[in-house]
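K.L.:
Coordinates for the following, if possible.
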Amino acid sequence: MPSTGPASTAFTCGVVLGFAADLAAGDPRRGHPVAAFGRLAGALERRLWRDHRGWGAAHAVVCTGAAVLTAAALQRLTRQHPGLRAALALGATWSVLGGTSLVREAEAVGAALRAGDLAGARRRLPHLCGRDPQALDGPGLARAVVESVAENTSDAVVGALVWGALGGVPGLVGFRAVNTLDAMVGHRSPRYRRFGWAAARLDDVAGWPGSRLTAALAVAAGPDPAGAWQAWRRDGHRHPSPNAGPVEAAFAGALGVRLGGRLSYGGWVERRPELNPMARAVVPADIARAARLSRTVGALALAATVSVRLLAAHTRGGQHPKNRQHTKNTKKGKRP
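P.N.:
Sure, this is the predicted structure:
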């Protein structure tokens, strides 16, 4: 639960500063903690891998648990030091957020498409998603970018902020650990169909609140709120992912475009239901519009989660045992 007093204020200030650091500089260039976590998780996978759900569940629990417990220990060490608590929150927030890098990569693909450089756009697409770029033409590349921007606004920004508001630094770190494990082993390849099942289901649970907040903010902040709401309610459940569906549908409605359809991952072709199917196809100019919406949603999510965190801390502070004792003594006519 959120802490009270100076510790909570310090954490909140750190989150705001960490968001600003991501906005200004993007992901850390070297020594990225998420990359280090990925290397450790990969090393453990090589030891634990079996074509079995139980071994995959053990891998997910050990990796996520180690990340959360480490963050909790660091948070406890800084409990009495607001400056250190703020610095810890700043570093954790900067490390787990990826909104600026997401927008930069999306805009790089968009610039290549607008210049007619299809080969350059294909080279940049793997920085955003795992689709086979050689199987995509210009409109297909543009659609892949808009879908990735929508989904990763939830995964790389809003979801982390929500769990930070709920669980402090362990919430931030735990969400990123779960999301990273899902990206590593949570897909339906022959190697990970069973081993990655637990990581994928854990990611579904962890991503649920952030995805709904992302969709709601896309409705509120997008250029077509009514269209976004209708697309979310009508088409969000048609997507195979319970969390990507509402977000992509809301973005599709907000931007007035059609998402979904045919896609290819490493030669494996999938046909997904279309989201907002009566709208027009995505064009390269829509990438910049999706990026602007992503930035707006991220800023609103920061405001919302910080407000909830401060309100919760204030409410809990009013119920602190010392406050309750003060009220009790006052009622009895005693000095506190």
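
K.L.:
From now on I want contacts and neighbour counts done on CA atoms only, so please keep to that.
P.N.:
Will do.

K.L.:
Strands along the stretch 1-150 of the chain, start to end?
P.N.:
When secondary structure is read from DSSP state E, counting those that start in this stretch, the stretch 1-150 of the chain shows no strands.

K.L.:
Am I right that residue 263 sits in a strand?
P.N.:
Yes: assessed by DSSP: H, G, I helix; E, B strand; the rest coil, residue 263 belongs to a strand.

K.L.:
correct me, but it touches residue 130?
P.N.:
No: contact criterion C-alpha atoms under 8 Å: residue 263 and residue 130 do not qualify, at 10.5 Å.

K.L.:
Which residue of the two possesses the greater neighbour count?
P.N.:
With neighbours defined as other C-alpha atoms under 10 Å, residue 263 and residue 130 compare such that residue 263 has more, 19 against 14.

K.L.:
The more buried one and residue 291, how far apart?
P.N.:
Distance of residue 263 to residue 291, given as C-alpha to C-alpha, to the nearest Å: 21 Å.

K.L.:
do residue 86 as well
P.N.:
From residue 86 to residue 291 the distance is 29 Å (C-alpha to C-alpha).

K.L.:
ok, these two, which is more surrounded?
P.N.:
Neighbour totals were compared for residue 86 and residue 291, and residue 86 leads with 26 against 23 (other C-alpha under 10 Å).

K.L.:
That one touches residue 13, doesn't it?
P.N.:
Yes: when contacts are counted by C-alpha under 8 Å, residue 86 is listed as touching residue 13 (6.2 Å).

K.L.:
Quick check: closest non-adjacent residue to residue 57.
P.N.:
residue 198 (5.0 Å; C-alpha to C-alpha, 6 or more residues apart in numbering).

K.L.:
again, but for residue 230
P.N.:
Residue 230 sits nearest to residue 253 (C-alpha to C-alpha, 6+ apart), 7.2 Å away.

K.L.:
just how off-centre is the helix or strand containing that neighbour within its chain?
P.N.:
Assessed by DSSP states H and E, residue 253 sits inside helix 244-255. Taking the mean of its C-alpha atoms, helix 244-255 sits 15 Å from the chain's own mean (C-alpha atoms, centre = their mean, to the nearest Å).

K.L.:
Buried residues in stretch 51-68, which are they?
P.N.:
Within stretch 51-68, the residues that qualify as buried are 53, 55-61, 63-65, 67-68, counting by 16 or more other C-alpha atoms under 10 Å.

K.L.:
next one: stretch 105-123
P.N.:
Those buried within stretch 105-123 under the rule 16+ other C-alpha under 10 Å are 105-113, 118, 121-122.

K.L.:
before we move on, what about stretch 311-330?
P.N.:
By 16+ other C-alpha under 10 Å, the buried positions in stretch 311-330 come out as 312-314, 316.

K.L.:
Pipe the residues you listed into a markdown table and attach distance to residue 228 and secondary structure per row.
P.N.:
Shown next, in a markdown table, are these (distance: C-alpha to C-alpha, whole Å; DSSP: H, G, I helix; E, B strand; the rest coil):
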| residue | distance to residue 228 | secondary structure |
| --- | --- | --- |
| 312 | 30 | helix |
| 313 | 33 | helix |
| 314 | 34 | helix |
| 316 | 36 | helix |
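
K.L.:
Now the second one, please; I'll put the structures next to each other:
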Amino acid sequence: MVLVATLWLALAIDRWLGEPPAGGHPVVWMGRYLGWMGDLVAPRAGAESTRDFLRFGAGALGWCAGALLVAGVACGVARAAFVLPAWAAALLLGIALKPLLAWRMLRDEVLAVEAALGRSLDDGRTQLARLVSRDVRMLSAVEVRESAIESLAENLNDSLVAPLFWFALLGLPGAAVYRFANTADAMWGYRGERGGRDWEWAGKWAARMDDVLSWIPARITAALLLLGSPVRFASCRREARRTPSPNGGWPMGAMALRAGVRLSKPGVYVLNAPGREAAASDMAHVVAIASRVVVLAAVCATVAMVFRLGVA
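P.N.:
As a prediction, this is how the structure comes out:
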């Protein structure tokens, strides 16, 4: 039951205290490693061409080395915890798990977009830029809201459901490696140039590993978003196929259908095309829907751990 207590303690810490300082944040450390390693594995844009498989191999090797390091540290923390009394083990593991979950920060950032839009469109765009990587300079107020809702849905999986899934399955190392994979995809998983580096092949392994590790959790997130609604899962599947991502379209499509709003990325996809335009009141509504999913995901993870450990 220590692992069950760990999960709920981590969520309680997230709710009441939020994110730890950047200097002590494991995901920040992962980002620093990936930034350093990225300079080694990805060639400068426009540099003399090398064989694609060498770039791919370098990226895969750098990713695997980082994943092993993360898994090793997490295993060390878990091993240290289980020589402690149960209450101390749960406390240590809860503190270690919390930075791998980021629901409060996601919720606050999404609500801040609407608050900024209430001041001006430029403020809304500036706030949205903290959440998304797309160019926000020409977005309308409705498109700003759509982008914020899409980010909420997609990151609900990446920052909460998927880490809980892997924690329930493999403990702290599972959640830590998943967050490493997700961070690597965010930093390396680009087609072509970014930050003066060519990621076409160097980042391909990172992108594919994130796709693999997010595949089941993304569909669980969609199912939890639709739970209790009249929307059929098959409808969500149709919407998900409209996006180029094998996983991101599932939670985004489910949120669009559940909230009854139209979500789009100009020139790329439109989700729930018959839906209405996103309004100011929809922001609090979608956050409430996502908050319900947080609780449901935690309950599902608890049941899964009790069953898994009970069988073992």
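
K.L.:
hang on, the earlier thing: now the buried residues of stretch 105-123 of the first structure in a markdown table, please, with extra columns for distance to residue 218 of the first structure.
P.N.:
Shown next, in a markdown table, are those (distance: C-alpha to C-alpha, whole Å):
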| residue | distance to residue 218 of the first structure |
| --- | --- |
| 105 | 20 |
| 106 | 18 |
| 107 | 19 |
| 108 | 23 |
| 109 | 22 |
| 110 | 21 |
| 111 | 24 |
| 112 | 26 |
| 113 | 25 |
| 118 | 29 |
| 121 | 26 |
| 122 | 28 |
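
K.L.:
which pair in the residues you listed spans the largest distance?
P.N.:
Using C-alpha to C-alpha, the two most remote members of those are 105 and 118, lying 15.0 Å apart.

K.L.:
Show me where the stretch 51-200 of the first structure has its helices.
P.N.:
53-77, 82-96, 99-114, 118-124, 138-153, 159-185, 197-221 (DSSP state H, counting those that start in this stretch).

K.L.:
Which of these sits closest to residue 259 of the first structure?
P.N.:
That would be helix 138-153 among those, by C-alpha to C-alpha, at 6.5 Å.

K.L.:
what's the residue positioned nearest the centre of the second structure in contact with, if anything?
P.N.:
Closest to where the C-alpha atoms of the second structure average out (C-alpha atoms, centre = their mean) is residue 158, at 1.9 Å. When contacts are counted by C-alpha atoms under 8 Å, 6 or more residues apart in numbering, residue 158 of the second structure touches 179, 182, 214.

K.L.:
Of those residues - the most surrounded one?
P.N.:
residue 179 (28 neighbours).

K.L.:
about what we covered before: make a markdown table from the contacts of residue 158 of the second structure and add distance to residue 17 of the second structure to it.
P.N.:
Below are the contacts of residue 158 of the second structure laid out as a markdown table (distance: C-alpha to C-alpha, whole Å):
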| residue | distance to residue 17 of the second structure |
| --- | --- |
| 179 | 20 |
| 182 | 23 |
| 214 | 27 |
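
K.L.:
preserved in the first structure, out of those residues?
P.N.:
Contacts conserved in the first structure for the contacts of residue 158 of the second structure, counting by both residues aligned by TM-score structural alignment, their matches' C-alpha atoms under 8 Å: 182, 214.

K.L.:
and which of the contacts of residue 158 of the second structure is nearest to residue 129 of the second structure?
P.N.:
Nearest to residue 129 of the second structure among these is residue 182, at 19.0 Å by C-alpha to C-alpha.

K.L.:
out of everything not next to it in sequence, what's closest to the equivalent of that closest one over in the first structure?
P.N.:
Matched by TM-score structural alignment, residue 182 of the second structure corresponds to residue 179 in the first structure. Spatially, and ignoring its direct neighbours in sequence, residue 179 of the first structure is nearest to residue 203 (5.8 Å; C-alpha to C-alpha, 6+ apart).

K.L.:
Tell me, how many residues neighbour the one you found?
P.N.:
Per other C-alpha under 10 Å, the neighbour tally for residue 203 of the first structure reads 23.

K.L.:
what does residue 331 of the first structure give?
P.N.:
10.

K.L.:
Could you pull up the residues touching it?
P.N.:
With the criterion set at C-alpha under 8 Å, 6+ apart, residue 331 of the first structure makes contact with nothing.

K.L.:
And it, how far from residue 69 of the first structure?
P.N.:
42 Å.

K.L.:
Verify the stated contact: residue 68 of the first structure with residue 174.
P.N.:
Yes: in this structure, residue 68 of the first structure is within contact of residue 174 by C-alpha under 8 Å, at 5.2 Å.

K.L.:
Could you find the counterpart of residue 10 of the first structure in the second structure?
P.N.:
Aligned counterpart of residue 10 of the first structure in the second structure: residue 2 (TM-score structural alignment).

K.L.:
Cross-check the contact I'm expecting between residue 246 of the first structure and residue 237.
P.N.:
Yes: applying C-alpha under 8 Å, one finds residue 246 of the first structure in contact with residue 237, separated by 6.9 Å.

K.L.:
Who has more neighbours out of those two?
P.N.:
Shown here are residue 246 of the first structure and residue 237; by other C-alpha under 10 Å, residue 246 has more neighbours (32 against 17).

K.L.:
That one pairs with which position in the second structure?
P.N.:
Using TM-score structural alignment, residue 246 of the first structure pairs with residue 250 in the second structure.

K.L.:
what sits against its match?
P.N.:
218-219, 221-222, 236-237, 239-240.

K.L.:
is it possible to export these to TSV including distance to residue 293 of the second structure and neighbour count?
P.N.:
Below are the contacts of residue 250 of the second structure laid out as TSV (distance: C-alpha to C-alpha, whole Å; neighbours: other C-alpha atoms under 10 Å):
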residue	distance to residue 293 of the second structure	neighbour count
218	12	27
219	13	22
221	8	29
222	9	28
236	16	26
237	19	16
239	20	22
240	19	24
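
K.L.:
ok, residue 43 of the first structure - how many residues close by?
P.N.:
Neighbours around residue 43 of the first structure, by other C-alpha under 10 Å: 11.

K.L.:
What lines up with it in the second structure?
P.N.:
With TM-score structural alignment as the criterion, residue 43 of the first structure lines up with residue 36 in the second structure.

K.L.:
That match and residue 56 of the second structure: what is the separation?
P.N.:
17 Å.

K.L.:
if we can go back for a sec, pretty sure the residue nearest to residue 230 of the first structure contacts residue 234?
P.N.:
No: between residue 253 of the first structure and residue 234 there is no contact under C-alpha under 8 Å: 10.3 Å.

K.L.:
what's the burial count for the residue in the second structure that residue 19 of the first structure lines up against?
P.N.:
By TM-score structural alignment, residue 19 of the first structure lines up with residue 11 in the second structure. Using other C-alpha under 10 Å, residue 11 of the second structure is surrounded by 24 other residues.
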